[in-house]
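**Q** can't give you the sequence, but here's the structure:
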């Protein structure tokens, strides 16, 4: 409903702008060194060209106007990079000029006034929080330490699917994958899972999904200056509901941690990330003093970044495999030959499963969970011979780059073989060094959780391939839906069929 309201408002603005078009285009144009641009309308600029799904619409425009475009979204100047070469210019050569992320009204509200890590300006606070994130959650030692947690949650997921298979019941695969990834992140951050409480589990899933949906939704007040203080789409009420729910949940969890700390009765358990953050907030000599809002916003970042994204990637990968049974069978043969049928695949097996790794790379190429990298320039710079002013918003169209026929043979086909040794792209990884493939971004603001995400995605997908066949009615619809993390337009509904008999003990 909110999107329909936005389109109606844009339609009125578009009609009003037609009155001025003739006057404006009759004026002599001054020389400009901005990149090429489609024809803009007064007030709304190019907003009318972005529907229904922005990254697809921008890709279509780039085929006409080139790999570097200038567009204006309302009163916000933007540039769009749609080729690996342009992506490298912005994210490597001029990384220091594009080190900030723009703040939208939704992000600012949900993160307590941008008190988080993901959207904090590049500077001392951001560097401090990244250091904490890497040293206390995502480095090799901590990932090894949390390996049993990931294994336990995967086995819980497989037991659930085994029960559904025995009953012959259809499953919302994406919903269950969100539960899996949510529980992994929750236990790693604050040693807590909601698996035993169905109501709480559902509430957390809804909060994560609502956060992704609201932060990815088009909001007129972010782009049209005279709408800045208006809530024409009714988003404030929804934002308040989501943040209040999250705030209430986090206050309860923080109080539980603080009570345990006061009693000092944690039984010598290893501190979780929340304990570390609380230690920092209480340390007067800390390099940075964290507030309660800093802690809550940081944890919201980790939930949003680590839950929905991994689940969506696995869901897209399984969808592709169901539609390509020959690739599914080849993947199963590889898992069976390396792991066998008497135990469940483990993270330690992944290095011996190159075809499975290729499947995940190919999934991330066609279905990147961050279809566009968004940055904002902090200073004037010249790129590709064009002037890019400060405060210009940058969109790197990762989705378009992954489908660029100049860099990918049969670019729209799902072909994992392109990443197998001898294919020419076997050494290409997803960590931001190869600009044809940027699912986790590149540069100083690339995703810090790449290693963990790949471990969860690859191991979970391998286990789903190994343990079950996945029955659907006909073929799987591969349409994309709107949103920040490239969701499917329709949920993947499957009946899991037991493939291993007897089923390995999990």
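**A** All right, it came through fine. Everything numeric here is computed off the predicted structure, so don't read it as measured data.
**Q** CA only for contacts and neighbour counts going forward, please
**A** Noted.
**Q** now do the helices in the stretch 1-150 of the chain.
**A** 2-26, 54-65, 84-88, 105-110, 124-133, 140-145, 147-167 (DSSP state H, counting those that start in this stretch).
**Q** to residue 315, which of those lies closest?
**A** Taking CA to CA, helix 147-167 is the member of the helices of the stretch 1-150 of the chain nearest to residue 315, at 14.1 Å.
**Q** which other residues reach the closest one?
**A** With CA atoms under 8 Å, 6 or more residues apart in numbering as the test, helix 147-167 has contacts from 170-171, 176-177, 180, 183-184, 187-188, 346, 456, 460, 464, 495-498, 506.
**Q** now the helices of the stretch 1-150 of the chain in JSON lines, with distance to residue 214 and mean neighbour count?
**A** JSON lines is the format used below for the helices of the stretch 1-150 of the chain (distance: least, CA to CA, whole Å; neighbours: other CA atoms under 10 Å):
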{"stretch": "helix 2-26", "distance to residue 214": "11", "mean neighbour count": "13"}
{"stretch": "helix 54-65", "distance to residue 214": "15", "mean neighbour count": "17"}
{"stretch": "helix 84-88", "distance to residue 214": "27", "mean neighbour count": "21"}
{"stretch": "helix 105-110", "distance to residue 214": "7", "mean neighbour count": "20"}
{"stretch": "helix 124-133", "distance to residue 214": "23", "mean neighbour count": "16"}
{"stretch": "helix 140-145", "distance to residue 214": "31", "mean neighbour count": "13"}
{"stretch": "helix 147-167", "distance to residue 214": "28", "mean neighbour count": "17"}
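**Q** adding another structure so you can compare the two:
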């Protein structure tokens, strides 16, 4: 190695040292206000303190550093609360300050992080979607109104089981239960069955939902080191985009069909059904409404995922 190469390597190493030293001085004041926590290594922080079972590791660390501690995971600072009293303090007195949450990079697929009530920060749009969800999607009135629908789908389940029993046919309990749940949801949202007993359609949609949950809950270096997000090292964003796109395609197909059916009716005619899709479309077509078709798709998506788990 010649003298020029050695000089370049030494210069780069010196620049890195100066950068991390200055960064440490800049952050010292902020870190001094953080709760106590384990020693932070340069760049990676306290990642290796979590181990294979993070919940066990956090419980053990809280015995050393107290019920309120801080962890540095890559470039992300995490505050860990392991006390019911402190949780009450957060949520009852400082709920607005702590209402926003860190957004997993996988949720950036199809811009869900900017349209979903789950990830939006507190603001006008978040309040609008929350109000619609509270009064329309998850209200006691809506649940009571769909009681006959649930009874009908349970009766279909009993009829299917009875038929299998009379014909000596085996039953896949998991798939049969998933089909019933899926049809209860799809009828509440679209007034149709999305699956049939003894059909692979149930497994397909169930696999999509579980795949999305796995991607959203899996560890991702892009969440700890935002500067490598463009590389998508674990391909989490790519996988989430594929799965989300397939689910959105199912929902959009039925939304478009409903819009076409409504366009053929008189503008003053009542909704053709009383399901969730018509309810949301009625709200969106109000002159003072602040939601659009993208919001409707996300609301249906959230409702479907929430009740599928």
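**A** On my side now, so go ahead. Predicted model only: the values in this text are computed from it and were never measured.
**Q** quick one: TM-score?
**A** Once superposed, chain against chain, the TM-score is 0.78 (TM-score structural alignment, normalised by the length of the second structure); 282 aligned residues with a CA RMSD of 3.1 Å.
**Q** before we move on, the earlier item: in JSON lines, list the helices of the stretch 1-150 of the first structure along with distance to residue 78 of the first structure.
**A** Output for the helices of the stretch 1-150 of the first structure, formatted as JSON lines (distance: least, CA to CA, whole Å):
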{"stretch": "helix 2-26", "distance to residue 78 of the first structure": "19"}
{"stretch": "helix 54-65", "distance to residue 78 of the first structure": "12"}
{"stretch": "helix 84-88", "distance to residue 78 of the first structure": "14"}
{"stretch": "helix 105-110", "distance to residue 78 of the first structure": "18"}
{"stretch": "helix 124-133", "distance to residue 78 of the first structure": "24"}
{"stretch": "helix 140-145", "distance to residue 78 of the first structure": "38"}
{"stretch": "helix 147-167", "distance to residue 78 of the first structure": "40"}
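**Q** what's the closest of those to residue 74 of the first structure?
**A** For residue 74 of the first structure, the closest of these is helix 2-26, at 10.1 Å, according to CA to CA.
**Q** just the contacts of helix 147-167 of the first structure: which are in helices?
**A** 176-177, 180, 183-184, 187-188, 456, 460, 464 (DSSP state H).
**Q** can you flag the buried ones in the contacts of helix 147-167 of the first structure?
**A** Buried members of these, scored by 16 or more other CA atoms under 10 Å, are 170-171, 176-177, 180, 183-184, 187-188, 346, 456, 460, 464, 495-498.
**Q** pull out the buried positions in the lengthiest helix in the first structure.
**A** When the first structure is parsed with DSSP H, its longest helix is helix 235-263. For helix 235-263 of the first structure, burial by neighbour count (16+ other CA under 10 Å) applies to 235, 239, 242-243, 246-247, 250, 254, 257.
**Q** again, but for stretch 96-106 of the second structure
**A** Buried residues in stretch 96-106 of the second structure (16+ other CA under 10 Å): 104-106.
**Q** show me which of those residues is closest to residue 213 of the second structure.
**A** Proximity of those to residue 213 of the second structure (CA to CA) peaks at residue 106, which lies at 10.4 Å.
**Q** just list the residues touching the closest one, thanks.
**A** Residue 106 of the second structure sits next to 215-216, 236-237, 240-241 when contact means CA under 8 Å, 6+ apart.
**Q** same thing but at 10 Å, please
**A** 112-113, 212, 215-218, 220, 222-223, 232, 235-241 (CA atoms under 10 Å, 6 or more residues apart in numbering).
**Q** how about the strands in the first structure?
**A** Taking DSSP state E as the criterion, the first structure carries its strands at 68-73, 76-81, 171-172, 372-376, 381-383, 386-388, 393-397, 468-471, 493-498.
**Q** which one of those strands lies closest to residue 121 of the first structure?
**A** Here strand 372-376 is closest among the strands of the first structure (CA to CA), at 10.2 Å.
**Q** pull up the aligned stretch in the second structure for that closest one.
**A** Following TM-score structural alignment, strand 372-376 of the first structure has no partner segment in the second structure.
**Q** who does that strand touch, helix- and strand-wise?
**A** When contacts are defined as 3 or more CA pairs under 10 Å, 6 or more residues apart in numbering; DSSP states H and E, strand 372-376 of the first structure sits against strand 76-81, strand 393-397, helix 398-401.
**Q** repeat that with 6 Å
**A** Contacts defined by 3 or more CA pairs under 6 Å, 6 or more residues apart in numbering; DSSP states H and E place strand 372-376 of the first structure against strand 393-397.
**Q** which part of the second structure matches the strand it packs on?
**A** So strand 393-397 of the first structure is aligned with nothing, judged by TM-score structural alignment.
**Q** packing partners of that strand?
**A** strand 76-81, strand 372-376.
**Q** any chance of those strands in JSON lines, plus mean neighbour count?
**A** Listed next are these as JSON lines, based on neighbours: other CA atoms under 10 Å:
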{"stretch": "strand 76-81", "mean neighbour count": "22"}
{"stretch": "strand 372-376", "mean neighbour count": "22"}
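**Q** picking that back up, quick one, which of the strands of the first structure gets closest to residue 120 of the first structure.
**A** strand 372-376 (11.9 Å).
**Q** who touches that closest one?
**A** With CA atoms under 6 Å, 6 or more residues apart in numbering as the test, strand 372-376 of the first structure has contacts from 98, 100-102, 391-398.
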